[in-house]
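In: pasting the sequence and the predicted model now:
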Amino acid sequence: MAGPQRNNHKRPFGNSQKRTFGNSQKRSFGNSRHDQTNKKPKHGRQQMREIKRMGRRHQNEEAKEDFPDFPENDEGYESGDNIGEEPSGAMSLENNPRQAYDALMVLLDNGKDEKKTTKKSEKNTAKVQVIDGNIPGNEDEETEYGIEDIDEDEESVKKEDEEDQNDLSEDEEDEEDDEASSDPFEYHFANPQESILENFEQQVSKDSTLKWQSTKTSTSDKQYMAIGQSAPIEEQLSKGKQNIRLDGNLEQFKIKSRMNIPFDDANITNSQKLILDSVFKYKDVVFPYQHYKDESSIRDLYAAHAVNHIYKTRDRILKNNLKLSTYKEALEQGKASVEDEPELRDQSFNRPKVLILLPTRQACFAVGEKIIEISGLQTVENKKRFYAQYYSDDKVPEYKSNDFKYLFDGNSNDFFCLGMKFTRKTLKFYSAFNQSDIILASPLGLKAILEKKEKNKNNKDFLSSIEVFVVDQANSLQYQNWGNVSYILKHLNTIPENYSEDLDFSRIRMWAINNQFKYLRQNLVFGKFSTPEMNNLIGNKHSLNLSGKVKFKRNFTSDESGIGQIVFKLRQVFNRFECELPVNDPNARFNYFKTNIVPFLKEQSDDKEGGGALVYLPDYSDYLRVKNYLRYETSVNFCSLDEYSSQSKLTKYRDGFAKGKYKVMLYTERLHHYNRFEIKGVRNVVFYKCPSDETYYSEILLRFLGDSMMRDVIKDINLSVVKIMYSKWDANLLEKIVGTQRVPVLCFGSNEIYEFK
């Protein structure tokens, strides 16, 4: 889906699209690199705002030092016309090397400039930013990237903790006791059985390939298959804690009463009902929802779970603080001895407990709003700044598809990292990362933070104690760069290299000291469709969650499948090639393409009639291989469009293909995801591999071939053909296109060619 790693820093489209930040503020990038060298900016934030596009030839050499994969030429940065439409989509900083390079350099330089300020002035500045984020004009002083880490001075942090403690003491109506053994928070995080942890750790150290016990359960409506996995240990927590329930309800969980949950047992969606029990029991979950419309209800659920987890963690700490204070008073009065000191282990190395990865600021804004609502807190600090930097009313063109508008309406900036801190009465945005409870971030923004080389070596340690890890819109993250997610996983739950002076080891849970996070951390992964990368997040390499794992697999009916959406009769030919091992699939697919598809493309190339063949390639590595083969070893008259094509090439090749100058077009899935171009002149289609999303299959055929029929490029639809290449290893992709019931026949039937019409 995403491009290969060596092209990480290229951008997926031309230069003509303007980037939107914050409250619909447009940024321009001109040739002012040399202007900045003459006059040093007073502050890093001002410098960030003044970054402009540098001269093309001057910048390449400098950028190569930090980005080895920086393009050798300016091919991807030319400007051009758009033949009547603007490129739309998420314009990633990651795919714009100059912009990402400058942003990272400013972050590093910012730390150097601030060395000149006194500690006193630094503290005063931090206090103003934290206490009042709504000071008139304050928004102008904030970086538009929004990943700065504000250092909160110790005095303000201690003051907040004291206020929390006083609030707890005064409000000792204090909700129901959380320390019941039936509470998942209690038996999973607060007091897990050490014998089980030790036993399982020993088994894993002896045999890393331990097989988990699997169960399969179909939902009542047959829309999903739930595949549950429980840890292979003799002393299981209990069957009740390991079993999968697909009809969960809130009553059985000790939800904090001060929360405003936007759903209840009488008003719960089907998607929420399926995963509620697994989520609140701290199981790992991979859940592909049926439609983007279901996403809001999923966010309601995991946001409620995250806030509930934070409240229980904070309340436990405050209660134990009160117990220790009572003990110390008794000790001073001679009413207690040293032996009576309670052992209260309720903390970890750092405060952040929940990490939520999101693709865009608009998605972050939606989740942030839900957390505000669910928290039940009336005071929200820095809310105005949050709205200014994360909300936008920008809209993509109306003619784009509904799912495209859902993904890219609003602020599509994908470079951010935001801390959220909870006290008894206040929710604070833009808290320092190591003082935050929840962190909302894009993989690109968080990776930039982790890579910063600052004097403070603790900059990576704020992820050391993450207990709930959420990946939202995982499919969008794959189109950006899944390598960033993998990078972040390597930094989750690593033991800190340095400890803060006020860290009380007597309060740290033993499983944290023993580095047993991987047996307890919960991973929640959500997307529109499941992929191997999503499933791997809860695989044994990344997670060994003792409470279990649940993967949901969608069942596609014929009507829901890709071919079920085609409203006119069209020859759709599925060509199966043999491949014994999945590792051999790329070579087997390429050989089949050369033998069986290239002759068809040569016929298209020599055909004098109007229209040509579109070859759709989901994987960029396959695209490069096919492109080079057609260019150097065949006489096929073709053009190629990908996410790194310059705007001038996009214009030239689309126009040339529509006019018959080129008879074959190579077209990548990532380009389609980010732009949904209208390709004119398509008469036949070849799918080198099944599309990742069934929507893309129907879009290509309905829009491209439908347009050709209207323009008389296709005079007889019976003469057009769609060819789909697949192997038995494509079963998960294939079921989205033909429906779940047809997959066994296509993958294991006696025939190698199956035709639908």
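Out: Good, I have the coordinates. Numbers count the residues shown, from 1 in each chain.

In: CA atoms for contacts and neighbours, from now on please.
Out: Will do.

In: burial count for Gln213?
Out: Gln213 has 12 neighbouring residues, counting by other C-alpha atoms under 10 Å.

In: so it makes contact with Ser230?
Out: Yes. Using C-alpha atoms under 8 Å, Gln213 is in contact with Ser230, at 5.2 Å.

In: Val685: what secondary structure?
Out: Recorded secondary structure, Val685: strand (DSSP: H, G, I helix; E, B strand; the rest coil).

In: tell me who's in contact with it.
Out: 613-616, 701, 721-723 (C-alpha atoms under 8 Å, 6 or more residues apart in numbering).

In: start and end of stretch 552-571, how far apart?
Out: 33 Å (C-alpha to C-alpha, to the nearest Å).

In: can you check stretch 201-218 too?
Out: In stretch 201-218, first residue to last residue: 32 Å (C-alpha to C-alpha).

In: from the chain's centroid, how far away is it?
Out: The chain centroid and the centroid of stretch 201-218 are separated by 27 Å, computed with C-alpha atoms, centre = their mean, to the nearest Å.

In: list the buried residues for it?
Out: Buried residues in stretch 201-218, defined by neighbour count with 16 or more other C-alpha atoms under 10 Å: 201, 212.

In: hey, where'd the helices end up in the stretch 151-300 of the chain?
Out: Counting by DSSP state H, counting those that start in this stretch, the segments of the stretch 151-300 of the chain that form helices are 154-170, 184-185, 194-206, 239-242, 270-280, 295-332.

In: the structure to be compared is supplied as follows:
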Amino acid sequence: MKKENVDINKTDKVDVAKSDLGNKEVEMKYESGLQQESGRNKEDSGEEKEREREGKDEEEDQGKVEGSSNEDDEREEEENEKDEFENHFGDQQKRQQILNSKVTMIEQKQWKLINYENASLKQVSKYILNDDGEKGDDENDKSNIELLKIKPKLLETWKKVNKVNNSNDIFTDLQWHLFQQFNKYQDVLYTNRNIENSFELRYIYALHALNHIYKVRNRILKNNEKLNKAHAAGKDIDEIRDQGFTRPKVLILLPFRNSAMSLAEILIKLSGTDQQENQNRFFESYGITPEQEKIDLKKPADFLETFKGNIDDMFRIGIKFTRKSMKFYAEFYSADIIIASPLGLRMIIGTEGDKKRDFDFLSSIEVVIVDQCDTLLMQNWDHVEHIFSHMNLIPQKSHDCDFSRVKNWYLDGRARYLRQTIILSDYLTPEINMLFNKQMNNVDGKMKIKHHHQGTILDVNVKNIRQIFTRIECNSLSEIDDIRFKYFIEKILPKTRKMNLSHVMIFIPSYFDFVRLRNYFEENTISFTSISEYTNVSDVTRARTYFLNGKKNYLLYTERFHFFRRHHMKGIHHVIFYALPDHAHFYSELLNSIQSSSSDKNSNEKITINVIFSKFDKLRLERVVGSGKVGKLLQGEKKIYTFS
């Protein structure tokens, strides 16, 4: 069954409500797609398993395994010790005592923190469990590529497709330093992603994902050959444990189909495969025609980069690799890599009590990559947390698993301590920090990478305006919402009403805060209009017109709407930031729009900018005012600070 392309009106094209799991319209729209892409397709289920077995037999019979089958065992063991893949995912039974000790240390949160600066990575915080890696980042010579243990065929294709400007190097500086960490199988949280380095990052994690898949396959095929020879000779052989419960080893979470298509194009190039089965079907489903592309080219560059192409946020696809081919739409339990949106996987995982749900295919994930994490935060972050909570669990069914070859740490339920998690985001948030603290528990350590912020307040071009930042005191995160609301309705709002101000935009990052303020304004018959991510197009147009013409004094405006639509809002004379945006550039973007709207305002009316913040807004505040000033605003004796 072929899934239809999505006809998208790019000027107002993102229906955020579609990301809501409870939206019945979405469930109906994708009910058939769930069966097709989740791996439950009847056509695939029986025949696919048979082809899978035949494919394995064919590879084994041909004996085309990297590394001679006649290699001396001792030499192979020596080579394995040099490979971080073998050190991390090899036979942990030999190091069971060390593994147990590290797991205990993780559970007791006995991380040792090392902070250092790197010219390419910027500010690095490294968390380790012993003295390994105390010196910080490795400064290995880029010419010493063999130390990375990249599979030879993959390395050759990498040299051809990864273009480094004005250099004979095969890695950019950023790719080189990041890949060294990826290759050690440490967890990495990188929060310096932007539109300039996004493709650098996508190429390097695609290389890492393929290198991992090829090493997993090569190890299993080598061991198959050992077992076959031993059985043929009638000899006993030591226990071999080289597998997980299920085949999928890499999970990549992305926000939209356009990102999935971009990644798939890179995987095709890097794999160097002769055949890509179902490729046309994939590109038809994940791309759009030029006629469907209606994005407004006047939008900001970051918006164009995020929303060009197919922005359907409901997808999942399995990709299977063999020596000479890759297959799109592989049944999940026969796939090596799963690429999906959080919503796409959530629809399969379901919730407790659902009749049809499946998450066993996540039981043996060894590398999970979350790209464009900041965009996922603008969708439904609950889906991301739900996926992580269902990863690396003991499967409910056997799925034809050979338990005699399952690694001990899978059987012991400790796979999550060896899983590598890589998160790439434009910025850091409390939600991402929580994921880092709770779900990134790698026995080989983890690292958090960020940079020094100059502050987007420097990008404000409007002259002679006073930007007033007011700190509200609160000692409990559970109380901050109530304290912020109380301060707003008792201090900020009465003051603006007393001054008879109009054309006042109230910027609200949280939809829950938006609903709370909207209800308050309605109950107190205050002249206002509102725009949120759930407002339909006609109501948005009406609200913008009322606000521009001054028929409504206040405009309640959410961050998610601005992210997904990015309208140039006219008629703004005053802005109240109920809380600062996660996207720091929205601060300067909205203030700069005042310049074009202030020409028709009353000359006696001064522009006012008010910002409410607390110590719990540190990350947002740092991105706006800069790393050098955030400490003073949070810890200074004064509660009110003015920028002009």
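Out: Structure received. Worth saying up front: this structure is predicted, and the values here are computed from it rather than measured.

In: on that earlier part again, which one of the contacts of Val685 of the first structure has the most neighbours?
Out: Most neighbours among the contacts of Val685 of the first structure, by other C-alpha under 10 Å: Leu614, with 27 neighbours.

In: dump the residue contacts of that residue.
Out: Taking C-alpha under 8 Å, 6+ apart, one finds 664-667, 682-686 in contact with Leu614 of the first structure.

In: ranges for the strands of the stretch 401-550 of the first structure?
Out: Counting by DSSP state E, counting those that start in this stretch, the stretch 401-550 of the first structure has strands at residues 417-422, 426-429, 438-441, 468-471, 522-527, 549-554.

In: tell me which of these is the most buried.
Out: Comparing these by mean neighbour count (mean count of other C-alpha atoms under 10 Å), strand 438-441 ranks first with a mean of 26.

In: what is the neighbour count of the aligned residue in the second structure for Asp712 of the first structure?
Out: If you follow Asp712 of the first structure across to the second structure using TM-score structural alignment, you land on Asp600. If you count neighbours by other C-alpha under 10 Å, Asp600 of the second structure ends up with 9.

In: mind checking what secondary structure Asp600 of the second structure has?
Out: With three-state DSSP as the basis, the three-state label of Asp600 of the second structure is coil.

In: return the distance of it relative to Leu428 of the second structure.
Out: Asp600 of the second structure is 39 Å from Leu428 of the second structure, by C-alpha to C-alpha.

In: can you name the residues that contact the aligned partner of Thr668 of the first structure in the second structure?
Out: Under the alignment (TM-score structural alignment), Thr668 of the first structure pairs with Thr558 in the second structure. Taking C-alpha under 8 Å, 6+ apart, we find Thr558 of the second structure in contact with 507-511, 514, 531-533.

In: wait, which of the residues you listed is closest to Ile468 of the second structure?
Out: Comparing the contacts of Thr558 of the second structure against Ile468 of the second structure with C-alpha to C-alpha picks out Phe507 as the nearest, at 14.7 Å.

In: do I have it right that the closest one meets Phe561?
Out: No. Phe507 of the second structure is beyond contact range of Phe561, at 10.5 Å (criterion: C-alpha under 8 Å).

In: could you look up the SS state of the aligned partner of Val722 of the first structure in the second structure?
Out: Using TM-score structural alignment as the criterion, Val722 of the first structure maps onto Ile609 of the second structure. Three-state call for Ile609 of the second structure (three-state DSSP): strand.

In: any idea how far Ile609 of the second structure lies from Ile432 of the second structure?
Out: 29 Å.

In: what lines up against His451 of the second structure once you look at the first structure?
Out: Matched across to the first structure, His451 of the second structure falls on Arg554, judged by TM-score structural alignment.

In: what's the closest non-adjacent residue to Ser547 of the first structure?
Out: Excluding the flanking residues, the one nearest Ser547 of the first structure by C-alpha to C-alpha, 6 or more residues apart in numbering is Lys283, at 5.3 Å.

In: burial check on the one you found, number of neighbours?
Out: The burial count for Lys283 of the first structure: 30, using other C-alpha under 10 Å.

In: the one 10 residues further on now?
Out: The local packing of Lys293 of the first structure (other C-alpha under 10 Å) involves 12 other residues.

In: need the counterpart of it in the second structure.
Out: Counting by TM-score structural alignment, the partner of Lys293 of the first structure is Glu196.

In: quick one: contacts for that match?
Out: Contacts of Glu196 of the second structure (C-alpha under 8 Å, 6+ apart): none.

In: helices of the stretch 301-450 of the second structure, start to end?
Out: 301-307, 342-349, 373-377, 381-389, 408-411, 430-439.

In: how about Tyr185 of the second structure, what's its partner in the first structure?
Out: In the first structure, Tyr185 of the second structure lands on Tyr282 (TM-score structural alignment).

In: spit out the contact partners of that match.
Out: Going by C-alpha under 8 Å, 6+ apart, Tyr282 of the first structure touches 184-185, 188, 522, 547.

In: can I get these in JSON lines including distance to Phe462 of the first structure?
Out: Below are the contacts of Tyr282 of the first structure laid out as JSON lines (distance: C-alpha to C-alpha, whole Å):
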{"residue": "Pro184", "distance to Phe462 of the first structure": "25"}
{"residue": "Phe185", "distance to Phe462 of the first structure": "22"}
{"residue": "His188", "distance to Phe462 of the first structure": "22"}
{"residue": "Gln522", "distance to Phe462 of the first structure": "17"}
{"residue": "Ser547", "distance to Phe462 of the first structure": "25"}
